[in-house]
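Colleague: Take this sequence and fold it.
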Amino acid sequence: MTLGDNTKPLRGTISEFQKALASAIDEAKALKAKTDELAGQLATPGADADVISAFVTTQNQRITQAVGWIEASGM
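Modeller: The predicted structure is shown next:
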């Protein structure tokens, strides 16, 4: 057995972490874009409270999922 053999499982773990982190970053970028969109809607007279409530619920779910990905990656 060589040192290279011992690091193969670690490389897989690092790769999985990088994928999870990239997904979390993408999710955060999407959240920012949606938040910016919502800010524009709130600035519009007659903003629909149901639409805003649905948006907030969806974003909370997405944040929870992103945090789960990060936690699952071992952070």
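Colleague: only C-alpha atoms for contact and neighbour calcs from this point on.
Modeller: Will do.
Colleague: elements contacting the longest helix along the chain?
Modeller: Across the chain, the longest stretch assigned as helix under DSSP state H is helix 3-42. Helix 3-42 is packed against helix 49-72, with contacts defined by 3 or more Cα pairs under 8 Å, 6 or more residues apart in numbering; DSSP states H and E.
Colleague: mind listing what's buried in the helix it packs on?
Modeller: Across helix 49-72, burial judged by 16 or more other Cα atoms under 10 Å covers 59, 62, 66-67, 69-70.
Colleague: List the contacts of residue 74.
Modeller: residue 17 (Cα atoms under 8 Å, 6 or more residues apart in numbering).
Colleague: Could you check which helix or strand contains it?
Modeller: For residue 74, there is no enclosing helix or strand under DSSP states H and E.
Colleague: I have a second one here; can you model it like the first so I can compare?
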Amino acid sequence: MTALGANMVGSTHDRDALLWLLDELLEAHLDTVEMILGGQSDADWTSHAEYLKGLQRLGRATIARACAQRS
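Modeller: I've put the predicted structure just below:
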């Protein structure tokens, strides 16, 4: 993380949570591409879409928490 990024995040816990979130988002994109190339079933897509929705909610909460702790 750059010095600027470190200054924007309050604690080590916030930084770790945001780095985990970034890694999970990147993995989710890779999973989506692999599913497109693999011709997955409707059930697989439904499961993956639910996972992405949950990840979005978690991401928003993680970012909000990190921002609130900086205020």
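Colleague: gap between the equivalent of residue 63 of the second structure over in the first structure and residue 40 of the first structure?
Modeller: In the first structure, the residue matched to residue 63 of the second structure (TM-score structural alignment) is residue 70. According to Cα to Cα, to the nearest Å, residue 70 of the first structure stands 30 Å off from residue 40 of the first structure.
Colleague: so residue 67 of the first structure makes contact with residue 21?
Modeller: No: using Cα atoms under 8 Å, residue 67 of the first structure is not in contact with residue 21; the gap is 9.8 Å.
Colleague: Work out the gap between stretch 38-46 of the first structure and the centre of the chain.
Modeller: 24 Å (Cα atoms, centre = their mean, to the nearest Å).
Colleague: Equivalent analysis for stretch 16-27 of the first structure, please.
Modeller: On Cα atoms, centre = their mean, the centre of stretch 16-27 of the first structure falls 7 Å from the chain's centre.
Colleague: Repeat that for stretch 12-23 of the second structure.
Modeller: Per Cα atoms, centre = their mean, the centroid offset for stretch 12-23 of the second structure relative to its chain is 9 Å.
Colleague: What of stretch 58-69 of the first structure?
Modeller: 6 Å.
Colleague: if I line the two up, what does residue 29 of the first structure land on in the second structure?
Modeller: So residue 29 of the first structure corresponds to residue 23, using TM-score structural alignment.
Colleague: Next: residue 53 of the first structure.
Modeller: Checking TM-score structural alignment: residue 53 of the first structure goes with residue 46.
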